[in-house]
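[1] Next come a sequence and a model predicted from it.
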Amino acid sequence: MSEPPGAAVSLTEAPPPVPDAPSKPLAAQRVLPLRRPGRWIATAVVLVLAAQFVHGLVTNPFYQWDRFGYWFLRPTILDGLLVTLEVTAYSAVLGLLGGILLALARLSKSPVLRAVSWIYIWTFRSIPLIVILLFLYNFSALYQTLSVGVPFGPAFFTFDESRLATDIVVAVVGLSLNQAAYAAEAVRGGILSVDQGQHEAAAALGLPKGYQFRKVVFPQALRSITPNYVNQLIDLVKATSLVFYVSLLDLFGAAQTMGATYPGDIVPLLLVVTVWYLILTTVVSVVQFYVERYFARGATRGLPPTPLQRLRTGVSDLRARIRRETAV
């Protein structure tokens, strides 16, 4: 039987249409994260090594943790800690003030000020701190008396250097001179980081130079100066251990003295010093975080979260993840 003209001839019948498979609701669908076995292996290795380190630290009798507890709050150690805090505080303030003056001199248009500042920074960054302290400690051998007056002329004030240069004065002066050289570069870098338009805008308003620096330039430069200077401040806290060599019993010096008297407690005393330095640097780091957060106002869209805020956010995210997992 012939097909009518115009009709299509099909050799195979078309399959019947398949109904669409039922799909899950969008809320029930899960996106599987990418598997990262290398990360899990590295995490496991680090945790195992950390556990072994803590186990050895706790169970090794050589550390004598009972003696550590005995020495940790002894009056001798606490007196040395107070000396360390005192020297650090004085040196940090004087070093920062000296660094600001040196930075301004380095940026000055006067060639004499620029040259003197550059020579000072070059000199004190080149000489080791222990050499500076020992040189100042023996300074009275070179100059027994110091005077202020007209060069090659009469002296207005004269005083005995050996009476003035006590142990703590030698330590503070030596650390401050060294700290000022490094602080000068941190301050200069912070000032140079301020946009040139801020200088031009302040000048266009007719503000005096001193007012421009105090109210416009320096507050913006502090955002860049703070992390660099706090890093140097942490180095300063640790550098105070060198004042033991100029007969000043700081934290390290007190531990060294007690170690010479009690040779069997050298390791616990070193652990005491280590823990106290860890506490001091941790406190400085916490202060640094909040100072940076304060000066970040207006420079970022949102202030960085505090550690407590991060903890709360982490706990909330963990609870939300657990609820999602249990709902599926």
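    Arrived safely. Numbering: from 1, shown residues only.
[2] use CA for all of it now, contacts and neighbours both
    Fine.
[3] all helices in the stretch 201-328 of the chain, in order from the N-terminus.
    For the stretch 201-328 of the chain, the helices defined by DSSP state H, counting those that start in this stretch occupy 209-212, 218-239, 251-261, 266-295, 307-327.
[4] Show me what counts as buried in the first one.
    Translated: helix 209-212. For helix 209-212, burial by neighbour count (16 or more other Cα atoms under 10 Å) applies to Gln212.
[5] circling back: out of the helices of the stretch 201-328 of the chain, which is closest to Tyr143?
    With respect to Tyr143, and counting by Cα to Cα, the nearest of those is helix 218-239 at 26.6 Å.
[6] related to what we said a few turns ago, turn the helices of the stretch 201-328 of the chain into TSV, including distance to Leu57.
    Output for the helices of the stretch 201-328 of the chain, formatted as TSV (distance: least, Cα to Cα, whole Å):
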stretch	distance to Leu57
helix 209-212	55
helix 218-239	23
helix 251-261	21
helix 266-295	11
helix 307-327	28
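[7] got another, please set it beside the one above:
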Amino acid sequence: MTLSAKSVETGIAPVLIENSPVARNVVIPRRHPGRFLAVVILGIVVLQVLQAVVANPNFHWDIYLTYLFAPQVIRGVGWTLLLTVVAMSVAITVAGLLVILRDRDNPVLRGLAYAWVWFFRGTPIYTQLLFWGLFAVLFPTLSLTIPFGPQIITVETKYILTPALAAILGLGFNESAYLTEIFRAGFNSIDRGQAEAAQALGMGQSKIWWRILMPQAMRVIIPPTGNEAIGMLKMTSLVLAIPFTLDLTFATNAISNRLYQPIPLLMVAGTWYLAITSVLMVGQYYLERYFGKGVSVHPARAE
């Protein structure tokens, strides 16, 4: 049996079934030799890079393995995670309040929310952390006074604003400005008619937020918020400006300054940051899948 020119071009060959006058078409998969060639080339390049890195004595792999799970490094990992979680919690709380203020009819509250976003988004995070670290120098004491009267209570600032609290407030307030815009975009993506319909049914404002608006907005909010959480993790390395001396970056820098070997300790810090980021990405994936139930459809299933 010979194939027609059209069959050769389309990759569909007619096959005659025994004892059947009907011819069925069998789809012949298209070959992709370029993909195989690209995989081979990529594999060769990866092996070459790995060989160059692993066999290079300048990386000092013995020092890397020695301090990868050192107690000082593990303590720095713990403090970095704590800073990330608490600062993100502060940022999410403040951003939620700012979104509510921007939705109010009161121009003073709206102006306050705009000013907050304008200031913390418009100035560098490192500069903000420097001012938080110098806050006790600029304001040595905090006092509660009666206007044009005597002081009621006075306390030294260094006993209230500790380096840990300064790091949390500096990171959280800066991040809240970005999360405010993310949250606002998420809620603006919802049709206003849904809230009006819920009000017509007699639902309260709080119930409308939690039962109608929030689940739909989370589909838009979760992906960029996950990226911001990963950015917050790496931004904790800047708390040296306060200075906060318990995070992962400070711990590895202290060891490298003692050993005069910065490369292996940089790889130790990078390994831990990469590992934590990978866990956060997995969590973000499951959150997106949870809040995207009934909306996202797999392309193969859609066919």
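    Yep, it's here. Source: prediction; values computed, not measured.
[8] quick one on the thing from earlier: how about the helices of the stretch 201-328 of the first structure, which one is nearest Val58 of the first structure?
    Nearest of the helices of the stretch 201-328 of the first structure to Val58 of the first structure, taken as Cα to Cα: helix 266-295 at 12.7 Å.
[9] and that closest one with helix 307-327, angle?
    Interaxial angle of helix 266-295 of the first structure relative to helix 307-327 (axes from the mean of the first three to the mean of the last three Cα atoms, to 10 degrees): 90 degrees.
[10] So which bits of helix 266-295 of the first structure are buried?
    Residues of helix 266-295 of the first structure classed as buried: 266-273, 276-277, 281, 284-285, 288-289, 292-293, 295 (neighbour count, 16+ other Cα under 10 Å).
[11] among the helices of the stretch 201-328 of the first structure, which is nearest Phe135 of the first structure?
    Evaluated with Cα to Cα, those place helix 218-239 nearest to Phe135 of the first structure, the distance being 16.3 Å.
[12] Could I get the buried residue list for that closest one?
    Buried residues in helix 218-239 of the first structure (16+ other Cα under 10 Å): 218-230, 232-234, 236-238.
[13] returning to what we had before: go through the helices of the stretch 201-328 of the first structure and name the closest to Val169 of the first structure.
    Of all the helices of the stretch 201-328 of the first structure, the one in closest proximity to Val169 of the first structure, counting by Cα to Cα, is helix 218-239 (15.6 Å).
[14] How far away from the center of its chain is that closest one?
    On the basis of Cα atoms, centre = their mean, to the nearest Å, helix 218-239 of the first structure sits 7 Å off its chain's mean C-alpha point.
[15] which residues touch the residue most central in space within the first structure?
    Centroid check for the first structure by Cα atoms, centre = their mean gives Asn231 as the closest residue, at 3.8 Å. Contacts for Asn231 of the first structure (Cα atoms under 8 Å, 6 or more residues apart in numbering) come out as none.
[16] ok, Arg163 of the first structure to Leu82 of the first structure distance?
    Distance, Arg163 of the first structure to Leu82 of the first structure, by Cα to Cα, to the nearest Å: 23 Å.
[17] Same question for Phe152 of the first structure.
    With distances taken as Cα to Cα, Phe152 of the first structure is found 43 Å from Leu82 of the first structure.
[18] Between those two, tell me which one has more neighbours.
    Using other Cα atoms under 10 Å as the criterion, Phe152 of the first structure and Leu82 rank with Leu82 on top: 13 against 6.
[19] Cool, thanks, talk later.
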